[in-house]
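sequence first, predicted model second:
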Amino acid sequence: MSTTGENAPAAPEGVNLEEASSARIYDAYLGGTTNWAVDRYFADQAVKQFPLIKPLAMANRRFLGRVVRAALDNGITQFLDLGSGVPTVGNVHETVASHARADEGRVVYVDYEPVAAAHSDHILTEQDALDWAGIVQADLRDPVSVFEHETTQRLLDLSKPVCVLLVSVLHFVGGETDVDALVRQYHDEFAPGSWLALSHICNEDSDNEGAAQIARLAEQYKNTQNPAFLRTRADVERWFGGYSLLEPGIVHLADWRPDDEITEAEREAGPFMWCAVGEVPAT
């Protein structure tokens, strides 16, 4: 199998093109171009395994956009996007740029994958956005490296509210990682008024056929660089300990402050992901 597609960008040095990557697969689901044959092959097989995966990815992306706009409307202008992936449809900084004054927004993307970091830096440079947005190449499982990075320290003022985005990423964190402790570590760094937005795959609220399909897909991800873990609403609720949940609470993607852009296919995919936004309360 060829590992470089006709439309794919040049691969940054050190990028593994022999094994599919969740970030690049997600880009393929959304119709992006920062993916290679190995990723597109996996995506094609995933669609056969779970036909709703592409509308689920798009519903998740729309949730991200609604959160960013809601945060801006609430006066939050700083964003920390953990596990941001490769640049694709609906980037945080593009949403901020279209919804806020040019001098307002601050965005820090965090991803450990070289291709995500390289192409994030490329697009921010092309768009002349590096004075207010940047990429930190670091593992989100190491909060110290995220917060001590020069880009984070330059762009974010942690004494003021930050919108922290853990969107469609914690299901790739598991194994030896204590996810509860990891989420608390991030919580402890942020000022009152900060938001945590989170989404995570699930199958407990779907029919038996769909539940089995997405369980098999999660099993298939064990053959990528990023194994996937299914979790429950109770897990999501526990992660929001220390936060005040914003309306409408823990819901499926299409039900979080919906707008008229949500398609019927995205609604059908809804039961396969939980999402919520919480606020750090005043002490």
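Everything's here; your move. Residues are numbered from 1 along each chain as shown.

could you use CA atoms for every contact and neighbour count after this?
Fine.

got the residue ranges for the strands in the stretch 51-200 of the chain?
All strands of the stretch 51-200 of the chain, identified by DSSP state E, counting those that start in this stretch, fall at 78-82, 106-110, 133-136, 163-167, 195-201.

mind putting the ones you listed into TSV with distance to Gly32?
Supplementary listing: the strands of the stretch 51-200 of the chain in TSV, determined by distance: least, C-alpha to C-alpha, whole Å:
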stretch	distance to Gly32
strand 78-82	19
strand 106-110	18
strand 133-136	19
strand 163-167	18
strand 195-201	21
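
tabulate those (TSV), appending mean neighbour count and distance to Gly241.
Written out in TSV, the entries for the strands of the stretch 51-200 of the chain read as follows (neighbours: other C-alpha atoms under 10 Å; distance: least, C-alpha to C-alpha, whole Å):
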stretch	mean neighbour count	distance to Gly241
strand 78-82	25	19
strand 106-110	26	23
strand 133-136	25	27
strand 163-167	23	15
strand 195-201	26	11
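
one more to weigh against that first structure:
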Amino acid sequence: MSHPGLDTSRPHPARRYDYWLGGKDNFETDRESARQIEERMPLVRLTVQENRWFLHRAVRFLARQGIRQFLDIGTGIPTSPNTHEIAQEIDPSARVVYADNDPLVLAHARALLTGDKRGRTAYLDADLRDPAKILGNADLRDTLDLTQPVALMLIAILHFVRDAENPRAILDTLIDALPDGSYVVASHVTLEYMTPEEFKAVRAVAEAQSQSRSGVELAELFAHPRLTPIGPGVQSVSQWWAQEAPAPRPRVEDVACNGFVARVTRG
């Protein structure tokens, strides 16, 4: 099957991520890119798995806080259970909007992201770099009520937005649109726990398409006056809600990904 706009000559983060999770929706360019990274960072699969489990625990946490609306930007190729499945398991009326910019993700999302009929699930062909377009999308407005709390999910997506693309302005636009009582959840690749040799080797390959940031740098991106961090602020995704995660927990040094959770207040 061909997909308009699909470029298989260059690796795509969503398809590479799918490969690491054991999926089949990827191409040789994606697999080769993934293998190059894995040669330099053997624990990348563990990092990807821990990031995925962080998403699962975060959605359950938010649903238990009464959140019934989710905006998941950079959703990637659907891997079950996804945000809407977890949220609607707790409350079938939960509403979820996904956004991604890969045509292959779009094709799969429309076929697979079907939720409970008592709730709603929508998919936007959109890019995080254009937050105003996401917020103004008619399908988003038809699915989510932006006068009521929303969970903004930014899972493993921000490291694809370089500093030159002004990620702080992108985040400010999204956060400013959220009503009081909303939440923001983010995860981000970090190389800060690696040895200097590992750092140099991984950075040479991984940062061709992305930009790693330390925990301090991630916290700075979310230094918004309306955000109140939950718990300790930025920490390894493997440590968030660790009591609900499979044991034993991996070492922080073995998981190259930080997480952040915050509540939106009046500021």
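Received, thanks. Model, not experiment: these values are computed from the prediction.

aligned partner of Cys202 of the first structure in the second structure?
Taking TM-score structural alignment, Cys202 of the first structure has Thr190 as its aligned residue in the second structure.

which ones are touching its match?
Residues in contact with Thr190 of the second structure, defined by C-alpha atoms under 8 Å, 6 or more residues apart in numbering, are 212-215, 256-258.

what residues are up against Phe160 of the second structure?
Shown in contact with Phe160 of the second structure (C-alpha under 8 Å, 6+ apart): 209-211.

residue in the first structure paired with it?
Matched across to the first structure, Phe160 of the second structure falls on Phe172, judged by TM-score structural alignment.

from Ala97 of the first structure, how far out is His171 of the first structure?
Remark: distance between His171 of the first structure and Ala97 of the first structure (C-alpha to C-alpha, to the nearest Å) = 29 Å.

what about the aligned partner of Glu237 of the first structure in the second structure, which SS state?
Glu237 of the first structure maps onto Ala219 of the second structure when the alignment is built from TM-score structural alignment. For Ala219 of the second structure, the assignment made with DSSP: H, G, I helix; E, B strand; the rest coil gives helix.

against Gln88 of the second structure, how distant is Ala219 of the second structure?
Counting by C-alpha to C-alpha, the separation of Ala219 of the second structure from Gln88 of the second structure is 30 Å.

what about those two, which has more around it?
Between Ala219 of the second structure and Gln88, counting by other C-alpha atoms under 10 Å, Gln88 is the more crowded of the two (22 against 17).

in space, what's closest to that one - neighbours in sequence excluded?
Computed as C-alpha to C-alpha, 6 or more residues apart in numbering, the closest residue to Gln88 of the second structure that is not its neighbour in sequence is Ala94, at 5.3 Å.

was I right about Thr83 of the second structure contacting His56?
Yes: here Thr83 of the second structure reaches His56: they are 7.2 Å apart, a contact under C-alpha atoms under 8 Å.

between the two, which one's more packed in?
Counting neighbours by other C-alpha under 10 Å for Thr83 of the second structure and for His56 shows that Thr83 has the greater number, 26 against 18.

next up, the contacts around the more buried one.
Applying C-alpha under 8 Å, 6+ apart as the definition, the contact partners of Thr83 of the second structure turn out to be 55-56, 59, 70, 72, 96.

tell me how far the alignment partner in the first structure of it lies from Arg69 of the first structure.
When the first structure is aligned by TM-score structural alignment, Thr83 of the second structure is paired with Val92. Using C-alpha to C-alpha, one obtains 10 Å as the distance from Val92 of the first structure to Arg69 of the first structure.

which residue is nearest the centroid of the first structure?
Val167 (3.3 Å; C-alpha atoms, centre = their mean).

mind checking how far that one is from Ser84 of the first structure?
Applying C-alpha to C-alpha to Val167 of the first structure and Ser84 of the first structure gives a distance of 8 Å.
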